[in-house]
Structure formats: structure tokens, C-alpha cells
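Asks: this one's sequence-less:
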């Protein structure tokens, strides 16, 4: 099993279909915290729906597309990251993350996202990493800033969730900016 240490007893590792029960339990426990931001928090409601969600990412990863990872703290799933979009042919990806309230304030998402950016840029040759975020999600915007991303603008009324259309801010980082920040 491949994993990356995030320090302080935390790990970033693949989140796979066989872990569906763990993702379902996590989502159920923190659903109220996740649902304002993440559409899948509305649809992952049991082990089977979690398995279907994770299977879609497993199939996407198998064809060199999007992929999903979990963040474990003391061997308990407390969050995750994903490449919602991963397109090496175009040299672009979209990175996202989530974290349980009790795990916030430790830098876990920033460290996990940094590891993912390092891999995408250094190993896979990705030129552009995007971070799409609700203008109301201050914690996520703070992560984008810590990663050295630039706010490029707002996609107005682009994201439908719960019958309401939401704006999304676009933050991005170019490979030469990432290499220059080290």
C-alpha cells in the first residue's frame, strides 16, 4: 500500500472501493459540515453509494483520469483530496479537498494538497493545477492562498447544488510558479 506521511500521525493514501464502509461512516458523521460545499456529501448515504462513488474514481484513475485519496489521522479517516479532473494530455488538473471539523487547524489539507501538486507537476508533467471554490468557503480559499495559487476570477452561477446555482472562484497555480516557490 502506497502512502505519504503528512507528519503528526497523519497519512495521505489512496481511497479505494474496498474502503466504502469507512467513507460512508465518515460522510455520515460529518455530513452537515460537508454538504454546503460538496455534492457527493448529499449522495454518499450508505456503503453501496460510497462504493459506487469510489468505483467511479477507480475507473477514472485506471484510464489516467481523476483519482481520490483519504487523509487519515491516527488511522481514522478525517478527510480527503482528489483530482476531480486530471488530464495529462492537456497538462491540467483540478484539485479539491475536505476535512472533518475536528482535524482542522493542523495544516493537513495544505500538506496533502502540496504532496499532490508535487506529484502532478514533478512526476506527471502537469502545467496547470486549478482549485475551484465557493466564494463563501473561507477555509478553502485560505488553503489556495497558502499553496501560492492566484485567484483568476469567478465563474458566475456555474455550479448547481440543491436546486440553487452557485458561483465558484477559480484559483490556479502554474508549474513554473510551483517550482519557483521552493
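Replies: Looks like it arrived, so ask away. Quick caveat, the model's predicted, so the values are computed rather than measured.

Asks: Every contact and neighbour count from this point should use C-alpha atoms.
Replies: Fine.

Asks: Number of residues surrounding residue 3?
Replies: Neighbour count of residue 3, defined by other CA atoms under 10 Å: 12.

Asks: residue contacts, it?
Replies: By CA atoms under 8 Å, 6 or more residues apart in numbering, the residues touching residue 3 are 11, 12, 13, 14.

Asks: So which of those residues wins on neighbours?
Replies: The residue in those with the most neighbours, by other CA under 10 Å, is residue 12 (27 neighbours).

Asks: and that residue, which of the three is it?
Replies: Three-state call for residue 12 (DSSP: H, G, I helix; E, B strand; the rest coil): strand.

Asks: Quick check: it touching residue 68?
Replies: No: using CA atoms under 8 Å, residue 12 makes no contact with residue 68, being 10.2 Å away.

Asks: this is the comparison structure:
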């Protein structure tokens, strides 16, 4: 379930990282304010039959059908769903999210499962000074319970941590949305606390749980996973 996702210092400011066995990159302010480059989010192959790909203009009908199938389900969690009521609304959404810098706009991925659009995953609320972004997601109700979102989030984090100079990623979920909270908890994110009345759903204020992952933490988690899968 996708929900829009407070800043902390970059992990690279710790002197201990210079001798870290993973040879972590040193994030600097100069790198953080590099010129904006608008570009489509690259295609990410997650697994056989599962991929993350940007939405194209021809996908607006698929997006409309997906939202309509899940409207009653999504309205419980997503305030922006009220803005998607017509095919024209879907067209505007696709146009606004196609070519963005990962910090200045929103990188929106379609979740494609067996060539069908079954959800969205996006990066938003970018902070170029802190090299920090938030990630959100939602999935077609009929496709939940198959590990699709978890695998997509892992692939997306692998990419942005290694290719986009990201130092910290946040996930924010309504405290009542246990399925969304299960993703960061499963992946080893740090629970940072609850922000009271920090989100709105159906015109009502809701409390938001915040989770974070630092670059160095993600590399350590991935190294442990790799060692656990070795024969």
C-alpha cells in the first residue's frame, strides 16, 4: 500500500566509516546539490515475470482500470485517490510523473506482474541537501500476499542506494495500516516513532509511523542475506 512518506545527518559524517569493510561512499554536500537531470526512472527487473517500469501515455487506461478496481480499498489509506476519477485525471498523473529528477519530483513506477499493471511504487519528498527520499507503494488487492511489494521495494532500494547517491530512505504509513508497516519491519528498517495528525485520509487527520534505512545499514543487511543464501 503506497503512502507518502525528519531529517537526520548523513551517515557519511561518521569518521568510523572510513575503515568500514564495505567501503561506503562519502556523501558530500557538493554531490547533494548536483544539477537536476530530468529523466525517466530506469526499468528494474525484479524477478521472472515481475518488473518496475515507468508509466507511459498508453498506460493511462490500465491505470484507470486498476484504480477503479481498488477504489473502495484504496480510499481507506490514500488521500490522493480522490483526485483520480476520470481517464483525463490518469493522463495528467502519467504526464506529471514521467520525466523527473529523483529529488525534485516523483519517480513513479508501475508494478508489472506477468505483463499486467498491478500497483505503483514511487520515490517522493526528496531532500537534495540530506540525500534523502521517501518511498511509497500500493498493490492491487487481488495480488496481495504474494511477496510482490517486498521484492519490489528491495530491488528499488538496491538501485537508488547504489546509483542515485541516496544516503537515507524513509517509509511513512498510517498507524492503522498494518500491511504497509509490515514491509519496512520485514526489511529491517528502524522505527523512528509516530507523528501525530501528520497525514490525511478522507478529510480526517491520521497518525503516521515513520521508518528509516541508511545506506550503510542496507549494505549490511544485504551482505547478511547473501551470506545466509550461500551453500
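Replies: Perfect, thanks for sending it. Note that this is a predicted model, so its numbers are computed, not measured.

Asks: TM-score for the pair, please.
Replies: Here the TM-score for the pair of chains, by TM-score structural alignment, normalised by the length of structure 1, is 0.91; 182 aligned residues with a CA RMSD of 1.9 Å.

Asks: still on that earlier bit, will you turn the contacts of residue 3 of structure 1 into JSON lines that also has distance to residue 153 of structure 1?
Replies: Shown next, in JSON lines, are those (distance: CA to CA, whole Å):
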{"residue": "11", "distance to residue 153 of structure 1": "32"}
{"residue": "12", "distance to residue 153 of structure 1": "30"}
{"residue": "13", "distance to residue 153 of structure 1": "31"}
{"residue": "14", "distance to residue 153 of structure 1": "31"}
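
Asks: ok, so of these, who is nearest residue 169 of structure 1?
Replies: residue 12 (25.8 Å; CA to CA).

Asks: could you measure the closest one against residue 156 of structure 1, distance?
Replies: Here the criterion is CA to CA, to the nearest Å. By it, residue 12 of structure 1 lies 33 Å from residue 156 of structure 1.

Asks: With residue 42 of structure 1 instead?
Replies: 22 Å.

Asks: ok, those two, which is more surrounded?
Replies: Between residue 42 of structure 1 and residue 156, counted using other CA under 10 Å, residue 42 has the larger neighbour count: 17 against 11.

Asks: Secondary structure element holding that one?
Replies: In this structure, residue 42 of structure 1 sits in helix 40-43 according to DSSP states H and E.

Asks: Next: residue 90 of structure 2.
Replies: According to DSSP H and E, residue 90 of structure 2 maps onto helix 87-96.

Asks: before we move on, what about residue 126 of structure 1?
Replies: Here residue 126 of structure 1 is assigned to no helix or strand, by DSSP H and E.

Asks: Likewise for residue 31 of structure 1?
Replies: Using DSSP H and E, residue 31 of structure 1 sits in helix 20-34.

Asks: swap in residue 169 of structure 2?
Replies: strand 168-174.

Asks: residues contacting residue 66 of structure 1?
Replies: Applying CA under 8 Å, 6+ apart, one finds that residue 66 of structure 1 lies in contact with 57, 60, 82, 83, 84, 85, 86, 87.

Asks: returning to that earlier point: mind listing the shared neighbours of residue 12 and residue 68 of structure 1?
Replies: Shared contacts of residue 12 of structure 1 and residue 68, counting by CA under 8 Å, 6+ apart, come down to residue 80.

Asks: could you pull out the helices for structure 2?
Replies: For structure 2, the helices defined by DSSP state H occupy 29-32, 60-74, 87-96, 148-163, 178-186, 215-229.

Asks: quick one, which of those is nearest to residue 201 of structure 2?
Replies: helix 60-74 (10.0 Å).

Asks: Run through who's touching the closest one.
Replies: If you take CA under 8 Å, 6+ apart as the criterion, helix 60-74 of structure 2 is touched by 81, 84, 86, 87, 90, 91, 94, 117, 118, 119, 140, 141.

Asks: measure stretch 37-46 of structure 1 end to end?
Replies: 19 Å.

Asks: matching residues in structure 2 for that stretch?
Replies: Taking TM-score structural alignment as the measure, structure 2 aligns residues 77-86 with stretch 37-46 of structure 1.

Asks: Pull the contacting residues for the alignment partner in structure 2 of residue 167 of structure 1.
Replies: Counting by TM-score structural alignment, residue 167 of structure 1 corresponds to residue 207 in structure 2. Residue 207 of structure 2 sits next to 174, 175, 194, 195, 196, 197, 198, 199 when contact means CA under 8 Å, 6+ apart.

Asks: out of the residues you listed, who has the most neighbours?
Replies: residue 174 (26 neighbours).

Asks: That one pairs with which position in structure 1?
Replies: Match for residue 174 of structure 2 (TM-score structural alignment): residue 134.
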